[in-house]
Each structure stands twice: as structure tokens, then as C-alpha cells.
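Enquirer: Here is a sequence with its predicted model. Questions after.
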Amino acid sequence: MPTLPFPLPEPPTLYAPLPALADAQREAAVVPVETADGGTAYLVTRYQDVRTVLVDPRFSRAAAARSEAAAADFGLGALATESMAGMDPPEHTRLRKLVVRAFTARRVEELRPRAAQIVDELIDGLLRLPQPADLVDNFSLPLPVKVICELLGVPADDRHKFHAWSDTMMGGPGSDPALMGAALYAMGEYFGGLIYAKRAAPADDLMSALIAARDEEDKLTEEELVRMCVGILIGGHETTANQINMILLTLRRYPEERDRLVKEPALIPGAVEELMRFVQLGNSVTSLPRVTTEDVELGGVSIPAGSVVLPGVAIANRDPQLYADTADVLDVARPDASHLSFGAGVHHCLGAQLARMELQEALRGLLTRLPQLQIAVPDAELRFKQGMIVRSVETLPVTW
């Protein structure tokens, strides 16, 4: 099995993994990759083995956060090392318990009517604009921003300010760590001001609850409070906004599947799972690296202790061992659309249920109210933000 270079080159299409990576998956569950500094990491390509990496405590996020190689080469910088994302139990468990109740399936369902209302308001606003209109600034970004801002207690009107910081912190391999650190510092200062104001005038929101946990129960430090708020705000809008755009681009590529959803909106909840399995939101590695705490045998490969391991979520979601000859087929009525896009184990995405609900309501609103919605530019004219760990279009002109 030849060693692959990392970072991997961009695939020739937005809608399928890099062919060399798909070839590697057929040959081996674990593929060595050569990092920019000449080191070796291990890219895991198959569904069950990626899931093992995500759930097995021998593959440690805390060890990866302490590893200079893992932190430097694989994106997200300090955001991945100085927050819950860079912790293992019991520290991770302690902090997660403080916020998990805000993201339960029951709580998210209580938020659904408000999310649907926001969808309708944004579509009303879109309809008042001349065509083509930018879907990013008028729908796909403000929808998750408004929802997470109301939940957390952040002014949604500040979205252009904190989204710029967020884009910088979502930098991929090779991003300037100084710029990422400066963005994290700026966002920390921003939340410091909000927390000061909330202490004087608490509200019925998650930030006020976290402040009470800090001030009244001493369950987290001031720095943990700030970093948790930063992580929730970024995680609560960045990926969902980009996922909406990539879902619409993918449905344009597969118009028969789009037409099925227009005619049968009852398929939308299951279609969201299938689209999350199928859509290539990033290039190849869309989950944070782990470092082995001991020698591990995985997929027939011996991985030494202290090795950087990369869970290749995007390619694992297309594993033919799971779906045989339909792994590369988009089927919005697929009854068994399993995917690892939200991760697994202790680092399973805290806001998974919220993201699902927002994607469902976004698709329901757009396809029901704007069944003739069309992206107004070809793929070749799309402009993507450079250096990000996820695919993020700068604008998405649409007509209806």
C-alpha cells in the first residue's frame, strides 16, 4: 500500500471522494500518510474502523491536543486543543454535563416551531430581493446563527463579526496558527464582554446557566466558561450553514432526487441522514485527529503508541462494505442511512439533534415554498473560502 501525501489534494469533483483515497479504501482499512514535516500518520478509511477510533479510549483527543504534530498539521489550531474537543474523560465529561441538557432531542423538538418560523421569515425576506439573491447571507448562514444565538444568548446582529473570527478558527492544515490564535483571542474578548453583561442581567438562556454553574456552583473555571461559549457558538452555526449549501449543490447534481423531495416532503428527515452520509463537506478527514496511548491493532495494521490517527469520516461514509454497490448512490429514500458525520463516542457532536432539525426545516421550507429554486451559477464559478477545514462557499446566487 503506497503512502499518501497529507494534506491530500482536492478531488476533481465536489461530489465524490478523491479517487486515490477510494482506491486506498478498497485495499486497506488503515493507510499511512506522510505529513508536511516528513512524519507518518495513519488514515483510517472504513466505517467500522473509523467508528472504533472515535469510541475507543486508546485513541485519545487529549493526547492529540498535547501533540505538536497533531496540532500543527491537521487544522482548527487552539480551538481543537483548548476546549472540550481537546479533552478526554473525566474532564470532558464534567464540562459536557453542564450543557448536554440544552441539546437533548426533547429540547430540540421544543425549538422546532421557532426554527420553522425563522425559516419562513428568511424566505419572506429572500422573496423581496432582486434575483439572483445570495442564499448564504440571506438564508443558510442566518438560520443556524439565529437559532444558536437565541439558545446561547448572543446578539444575532453581531453575526458578521463573530462569523469572520469563526472562519479563521475553522482553518485547515497549513493555516497560520498566529491568525487562528488571534481570532480565538478576539472571540474570547467578545464573550468576556457578554458574560460581564449577563452577570448583571441574567436571562433565560444557556450562557446565563453556564455563568450560574461557574459563579454559584464552581463547576468550571472562567476560562472554561469562555471557551465553552466560543465552541458552542462556532459549532452551532458554521458546519450547519455550510451543510445547507453543499446539500443544495448536491441536489442540483441529482435532480431526480431533488424532485422526489419536492413531491414527497415526508422523506425529508430520512433524506437529511442520507445527504449527510453522501455530501462531501470536507476533503477526506472531517474529524479531529487522535493519538494512540498504546500499541493498537486496527484493520490488520499495527499502530505504535504515540501515533497520529486520522478518522476519515467522509470516505468511511461511502464504505462499500456497508452499502455494497450503492455506497456511491444518493438515495433520499434510503431506509438505513448510517453515517459518522456527527462522530461517535464521548465526542459525538453535542448539537447533532439541533443540526438535524435545522437541516430538516431548511429543506422543508425551501423545497415547499420555493420548489423552482435554482442555483444561478455553474460549479466552475463557485468561489470557496480558502484554507478552511470544511467547504464554505463565499456566495451562492439563487433564483426561484
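Expert: In hand now; what should we look at? All values derive from a computational prediction rather than experimental measurement. Numbering: from 1, shown residues only.

Enquirer: CA atoms for contacts and neighbours, from now on please.
Expert: OK.

Enquirer: what ranges do the strands span in the stretch 251-400 of the chain?
Expert: 290-292, 296-298, 301-303, 308-311, 374-375, 397-399 (DSSP state E, counting those that start in this stretch).

Enquirer: Residue 22: which of the ones you listed is closest?
Expert: Ranking the strands of the stretch 251-400 of the chain by proximity to residue 22 (CA to CA) places strand 308-311 first, at 14.4 Å.

Enquirer: ok, residues contacting that closest one?
Expert: Applying CA atoms under 8 Å, 6 or more residues apart in numbering, the contact partners of strand 308-311 are 40-45, 50, 53-54, 59, 64, 69-70, 285-292.

Enquirer: Share the number of residues neighbouring the nearest residue to residue 134 once chain neighbours are set aside, please.
Expert: Leaving aside its sequence neighbours, residue 134 sits nearest to residue 397 (CA to CA, 6 or more residues apart in numbering; 4.4 Å). A count of neighbours around residue 397, defined by other CA atoms under 10 Å, yields 16.

Enquirer: residue contacts, residue 244?
Expert: 140, 359, 362.

Enquirer: what's near enough to touch the last one?
Expert: Pointing back at residue 362 there. Contacts of residue 362 (CA under 8 Å, 6+ apart): 116, 119, 244.

Enquirer: got another, please set it beside the one above:
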Amino acid sequence: MTDVEETTATLPLARKCPFSPPPEYERLRRESPVSRVGLPSGQTAWALTRLEDIREMLSSPHFSSDRQSPSFPLMVARQIRREDKPFRPSLIAMDPPEHGKARRDVVGEFTVKRMKALQPRIQQIVDEHIDALLAGPKPADLVQALSLPVPSLVICELLGVPYSDHEFFQSCSSRMLSREVTAEERMTAFESLENYLDELVTKKEANATEDDLLGRQILKQRESGEADHGELVGLAFLLLIAGHETTANMISLGTVTLLENPDQLAKIKADPGKTLAAIEELLRIFTIAETATSRFATADVEIGGTLIRAGEGVVGLSNAGNHDPDGFENPDTFDIERGARHHVAFGFGVHQCLGQNLARLELQIVFDTLFRRVPGIRIAVPVDELPFKHDSTIYGLHALPVTW
């Protein structure tokens, strides 16, 4: 990766307001929309702040997602590398043509039709947790009562991971995503979860069934004669982490935002058909995994009028792109009727989030059910006292005290 001394900023930049992107993004977009920035890893990279540039980069074949390459821009202090046991890349770290085949193998698990089949069970899970919330003491922490257990239980049932192990994998996930742990702590969490999933896949290979995603993938591999244990472990790793962390944080953030915007909340209460539009706007407003769109160039390529050379890293600041006034009028205004489907909160191009249909469905069921069954719900502390996750690579809330 090419290093230069002059940088315009050092990432990550802090959110001054929990509901808005860092204010420096506006300055960068105006003064230097494709600019050199420093990273916590000690690397430098190009940062993109315009929606058009981010979408162009993510759709270009000249950028790689290979996280094991020394050119890949890292948002943690030091890179996790294990020369003795290199981590098998999962979908998020694959490039074509390997990525295309691996994605095709599993994309059928996340179709709209498949999600509709899951809807009754997700509704049951949400109702059970709201039953427990209403029967419990007030105030309650919505993160522990609803936001975290619902997507965790859903992804566990989908994959075939025992939910009884949720405290273990949630703890590993939290440490892996934290910006405040040491490289050794992050490595320990990483290896612990990988070893756990390695053993789980081995057990399923001994008795594979059609009852869960991992079992179906094992049977599909056997039928094609292309069994790949390491690929299944990588897939389980990606889906388990992404399947609960992102949705859990969006449930909490979305609840706060809707409660803080009663005029917008009233619209979805009056017409639940608007809930999906509200979800798109919430995804755009927060863009909680904004640096998941990091890449590095595999050839010299021009983006936004700037030449990016082969081997140079690029961080698509998708939260900046999702607040680009050229893409969204009055971008800092929360408006559920703006029609924000062209946001990049789920990425763009070949790596666009595999589980986005599941995330949308879970959020829709949670918001519709929560505000119908607990109409008097309110935040139990001042908003400025809420513990937002400024210390994590995925934004969210550590806790959300509510009462009703």
C-alpha cells in the first residue's frame, strides 16, 4: 500500500450527535471528496465521501475484498494474521470468480420466498420476548429483553447453532468488534469462535439433515462432490456474527429514533404499510457498518477524478455517502417517506449484504409488534445519557432503558 505523509483526517471520526454522521464528513465531501486518511492500523488509504463515488468503487471489478492482503485497509489497531493457521475467507472476503460460486451456493437461503416462510416463527419469537418484557420489572433494558435475543435466536435457528451458546458467541463477537481491546484479546475471541464453529460443522457433517442452513449446505456439497469444510466454517462465522450484531443494533437505534420523532412514529402506527419505508430511512440515517465497504485497488483506476493506484486501499465511508445531499435531499432529516432504497447501508455491487431480506423482515416484525403491543413505551433516561457504541466498529447501543 502506498503511504504518504499528508492526510486530511484520521479514521475513525467521532459522531458528535448520535443520530448524525461525524460533522467532518461534510467538510471532506465539500473540500476533498476523495482524500487520503490515516487508519488505526498505521496505514493510509483513500476515503470516499460521495454516494456516486462509493457506488462506482463497489461496482468496479478493479477493487478487492481480500482481507488477508497487506494492502487491505484495516480499521483496527493491528492486523490479525496467523501464519500457522490462515483463516479461510468467507464470502465477505472473497473476490470473483470464487465469490460468485460461493454466493450462488447459499443465496437461495435468503430469498423473499424463504423469508416469508420464516415470518410466523419470527413473529412467535418477538411475541414471546414482548410477553416477557411486559411481565417483567420496569424500567427494562430493551437491548437484553428484545434487541439482542430476537436476531440471535433467529440466526441460531436458521443456521443450526444451539441458542444455549448465545452468551459465548455474543461475547466473542463483542470483543472482535471493539476498538478498545488489544490485538491479543481480539485474536483470542476470533480463534475461540472459529474453533467452536469448526467443531459444530464437524458434528453436523456426521449427521447432516435438511433442518437448518448448515445441514442443507453440507448435503448440497456432497451431492455436487465438492465438500469444503473450511468454507462452511467461514460461512457460519460470517452469518452468525452479521446475523445478530447488525439487526440487534438497528432494533435499538430504530426504537430510539422513532420515539424521538413521534410524528414519524404516528405514521407507521396509522399505516403499518409504511414500516418498510421507515426501515430504509433508519438504515440510511445510521449506516451502522459504514467501513464494511473497504477495498483495495488491483489496478490503476480513477474514482471521482482521482487516480487510485494498484495496491492502494480505499475506505468507502458509506455513512457519508448516505448523507450526500446529491443523493438525498435534506439528508440529515429523518423522513420515512423520502424513498431511500438507493442507500448503501447494505453495501452495493456483488458484495451487497446477503441477509438484507432477513434483516428487513425482522425489523418490520419487531417495530410493528412493539409499538402495537406496548403503545406507551418510552425511554427511561435522557437520550444524552444513553450508552451509544462509539467504541465499536458496528454502531449501536450497549443498553436501552425503557418503561411504559
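Expert: All right, it came through fine. Everything numeric in this text was worked out from a predicted model, so none of it was measured.

Enquirer: care to give me the TM-score?
Expert: Superposed pair, TM-score by TM-score structural alignment, normalised by the length of structure 1: 0.91. Supporting alignment: 394 aligned residues with a CA RMSD of 2.4 Å.

Enquirer: re earlier: quick one: which of the contacts of residue 362 of structure 1 sit in strands?
Expert: Under the assignment DSSP state E, these contribute nothing to strands.

Enquirer: Any chance of these in TSV with distance to residue 19 of structure 1 as columns?
Expert: Converted to TSV, the contacts of residue 362 of structure 1 look like this (distance: CA to CA, whole Å):
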residue	distance to residue 19 of structure 1
116	39
119	37
244	25
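
Enquirer: In structure 2, which residues correspond to stretch 94-110 of structure 1?
Expert: Counting by TM-score structural alignment, stretch 94-110 of structure 1 lines up with residues 101-117 of structure 2.

Enquirer: For the matching stretch, which outside residues touch it?
Expert: 91, 213, 217, 354-355, 357-358, 361.

Enquirer: Make CSV from these and add neighbour count to it.
Expert: Below are the contacts of stretch 101-117 of structure 2 laid out as CSV (neighbours: other CA atoms under 10 Å):
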residue, neighbour count
91, 22
213, 20
217, 22
354, 23
355, 17
357, 16
358, 25
361, 19
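
Enquirer: quick one: which of the contacts of residue 244 of structure 1 is nearest residue 261 of structure 1?
Expert: Of all the contacts of residue 244 of structure 1, residue 261 of structure 1 sits closest to residue 362, with 12.6 Å by CA to CA.

Enquirer: what residue of structure 2 matches up with the closest one?
Expert: Alignment note (TM-score structural alignment): residue 362 of structure 1 maps to residue 366 of structure 2.

Enquirer: Could you do residue 164 of structure 1 as well?
Expert: Using TM-score structural alignment, residue 164 of structure 1 lines up with residue 171 in structure 2.

Enquirer: can you check residue 65 of structure 1 too?
Expert: Taking TM-score structural alignment, the alignment pairs residue 65 of structure 1 with residue 68 from structure 2.

Enquirer: And the helices in the stretch 51-200 of structure 1, which stretches?
Expert: Secondary structure of the stretch 51-200 of structure 1 (DSSP state H, counting those that start in this stretch): helices at 61-66, 68-73, 77-81, 91-99, 105-127, 135, 142-152, 159-169, 177-200.

Enquirer: Can you say which of those is nearest to residue 366 of structure 1?
Expert: helix 105-127 (7.6 Å).

Enquirer: before we move on, the earlier item: what distance do you get for the match of residue 65 of structure 1 to residue 92 of structure 2?
Expert: In this view, residue 68 of structure 2 and residue 92 of structure 2 are 12 Å apart by CA to CA, to the nearest Å.

Enquirer: more neighbours, those two?
Expert: Shown here are residue 68 of structure 2 and residue 92; by other CA under 10 Å, residue 92 has more neighbours (21 against 16).

Enquirer: Please tell me how far the residue in structure 1 sticking out farthest from the centre sits from residue 224 of structure 1.
Expert: Distance from the centre of structure 1 peaks at residue 200, with 33.4 Å (CA atoms, centre = their mean). Using CA to CA, one gets 20 Å for the distance from residue 200 of structure 1 to residue 224 of structure 1.

Enquirer: Tell me which residue of structure 1 lines up with residue 142 of structure 2.
Expert: Match for residue 142 of structure 2 (TM-score structural alignment): residue 135.

Enquirer: So for that match, what's the nearest residue that isn't a sequence neighbour?
Expert: Distance criterion CA to CA, 6+ apart; nearest residue to residue 135 of structure 1, sequence neighbours excluded, is residue 396 at 5.3 Å.

Enquirer: Could you find the counterpart of the one you found in structure 2?
Expert: By TM-score structural alignment, residue 396 of structure 1 lines up with residue 400 in structure 2.
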